[in-house]
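Undergrad: Any chance you can model this:
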Amino acid sequence: MTEKLINSKPNGVLALILIELTIVLGIFIFIMGVGSENIFGIIIGPLLIVIAALTHAGLKVVKPQEAMVLTLFGNYTGAIKEPGFYFVNPFSVAVNPANHTRLGQSGDVSTKSPFLGAKSSNDNDCLGNP
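TA: Below is the predicted model:
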């Protein structure tokens, strides 16, 4: 399997603004539909609110020195390695393949180096005692 990097720019803020505007529009359409007893507004308003609420699941945050592996219904769709606020497919799931057996795990993969390059501090006296 080859790695597919998702190289899109972080566009989560724009998506968040559009989602919130859709929720406000849905509330407005519903209120206007109830006020005028219009069946169109009574149905479309809550439908817009539900669709916008479902798309909130597509907002993902990648922290510095972390990566995110995305799968859609179990199939690998790509990886995000750059930090930022992203909008991806709302049905895709962030998976951490290194920790797949723990319950309640984070979907983020740490890219931090486990070795910081520092020697262990060992202060011994002239007889070799610590």
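
Undergrad: From now on I want contacts and neighbour counts done on CA atoms only, so please keep to that.
TA: Fine.

Undergrad: Now the longest helix along the chain: buried residues?
TA: Here the longest helix in the chain is taken by residue count, with DSSP state H as the criterion, and it is helix 12-35. Judged by neighbour count (16 or more other Cα atoms under 10 Å), helix 12-35 contains these buried residues: 12, 15-16, 19, 22-24, 26-27, 29-34.

Undergrad: ditto for stretch 56-70
TA: 56, 58-63, 66-70.

Undergrad: Next, format those residues as a markdown table and append distance to residue 42.
TA: Shown next, in a markdown table, are the buried residues of stretch 56-70 (distance: Cα to Cα, whole Å):
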| residue | distance to residue 42 |
| --- | --- |
| 56 | 23 |
| 58 | 27 |
| 59 | 28 |
| 60 | 32 |
| 61 | 34 |
| 62 | 38 |
| 63 | 41 |
| 66 | 44 |
| 67 | 42 |
| 68 | 39 |
| 69 | 40 |
| 70 | 36 |
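
Undergrad: Greatest separation within those residues: which pair is it?
TA: 56 and 66 (21.4 Å; Cα to Cα).

Undergrad: Here is the second sequence; please produce its structure so I can put it next to the first one:
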Amino acid sequence: MKEKNAWKFNGFIALIISFAILAATVYNIVNTVKTGNVSSLVLAIIGVILWVIIQSSMTVVQPNQAKVLTFFGSYIGSIRQPGIWMTVPFVASKKISLKVRNFNSERLKVNDVEGNPIEIAAVVVIKVIDSAKAVFDVDNYEQFVEIQSETALRHVATKYPYDNYAEDDVSLRGNTEEVAAEITKELQERLTIAGVEVIEARLTHLAYATEIASAMLQRQQANAILAARQKIVEGAVGMAQMAIQQLESSGTIELDDERKMAMINNLLVAIVSDRSAQPVLNTGTLY
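TA: Coordinates of the predicted model:
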């Protein structure tokens, strides 16, 4: 099923025509009563039929709304332009909102790629772009959007870990833009059949499940400390190398391998230690 434009005619002109027919019909009825003219009676009957046909074909479309028209079970098209219109008479119409709307999913409990139970929720911004698909291809497009949104959210959540301190790895907490883009893409693939466009999808809630929240907090703290220590060690090694190179290049002192190792050891201890270094001043030997 694909949306198409239904035949329509300016409704204001149709109303003027219907009022003219109504006036002519009243005139013919009065003339028939007064004179008993059979031709006037026939014209009156024809006028009533035409007036009923025109009135049955009138429809009003509100802004950001579409009307899907069916004629005795056959889809004949949709009207998107707001206003009053005359279309095929005796049609059944169904209103479809074309406004942008938000859908807030419930908090879902799923397992991430590492098997940790997490709670996740998202907001999805959608808009109907094909009224025919929304009406005829799915039973209830709003319920369809709700179920498919939760399904896509579950699927994406199981593909990534909740958190990862490696720079090249994608995680739910650390790569919200990438995760949102993937949710949007997967939702669009699922909702195309319903004629719905996914404008945006964003995570609104992300947390570990309550039963493991305390344990995972300790794990996060340990991972954070380990990652920080790795950065500190990398910086300390670079600083020690730079200090020795500057001392040697300036020609101030000459260090043998043993003194280089001692200096590197002292610099690393002073930089890597989580406490302030206590300086020791060497004033020389007693003899």
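
Undergrad: TM-score for these two?
TA: The TM-score (TM-score structural alignment, normalised by the length of the first structure) is 0.71; 105 aligned residues with a Cα RMSD of 2.2 Å.

Undergrad: picking that back up, what about the longest helix of the first structure, how far off from the second structure?
TA: Superposed on the second structure, helix 12-35 of the first structure shows a mean distance to its aligned partners of 0.9 Å (mean Cα distance after the TM-score superposition for the first structure).

Undergrad: How are the strands of the stretch 51-200 of the second structure distributed by residue range?
TA: 58-61, 65-71, 74-79, 83-86, 92-97, 101-104, 108-111, 117-128, 196-208 (DSSP state E, counting those that start in this stretch).

Undergrad: so who does residue 44 of the first structure touch?
TA: Neighbouring residues of residue 44 of the first structure by Cα atoms under 8 Å, 6 or more residues apart in numbering: 26, 29-30.

Undergrad: hmm, try it at 10 Å
TA: By Cα atoms under 10 Å, 6 or more residues apart in numbering, the residues touching residue 44 of the first structure are 26-27, 29-30, 33, 50.

Undergrad: what separates it from residue 26 of the first structure, distance-wise?
TA: Between residue 44 of the first structure and residue 26 of the first structure the computed distance is 7 Å (Cα to Cα, to the nearest Å).

Undergrad: Now the common contact residues for these two.
TA: The contact sets of residue 44 of the first structure and residue 26 overlap at residue 50 (Cα under 10 Å, 6+ apart).

Undergrad: residues near the closest residue to residue 267 of the second structure other than its chain neighbours, how many?
TA: Of all residues not flanking residue 267 of the second structure in the chain, residue 240 sits nearest, at 6.2 Å (Cα to Cα, 6 or more residues apart in numbering). Per other Cα atoms under 10 Å, the neighbour tally for residue 240 of the second structure reads 18.

Undergrad: What's residue 240 of the second structure aligned with over in the first structure?
TA: When the first structure is aligned by TM-score structural alignment, no residue sits opposite residue 240 of the second structure.

Undergrad: Disregarding residues adjacent in the polypeptide, which is nearest to residue 15 of the first structure?
TA: With Cα to Cα, 6+ apart, the residue lying closest to residue 15 of the first structure is residue 87, at 6.5 Å.

Undergrad: How many residues are close by that neighbour?
TA: 21.

Undergrad: okay but it is in contact with residue 59, surely?
TA: Yes - between residue 87 of the first structure and residue 59 there is a contact under Cα atoms under 10 Å: 4.6 Å.

Undergrad: which neighbours do those two share?
TA: 11-13, 15-16.

Undergrad: Chain neighbours aside, what residue packs nearest to the equivalent of residue 64 of the first structure over in the second structure?
TA: Taking TM-score structural alignment, the alignment pairs residue 64 of the first structure with residue 63 from the second structure. With Cα to Cα, 6+ apart as the criterion, residue 63 of the second structure has its nearest non-adjacent residue at 5.1 Å, and that residue is residue 82.

Undergrad: Appreciated, that's everything.
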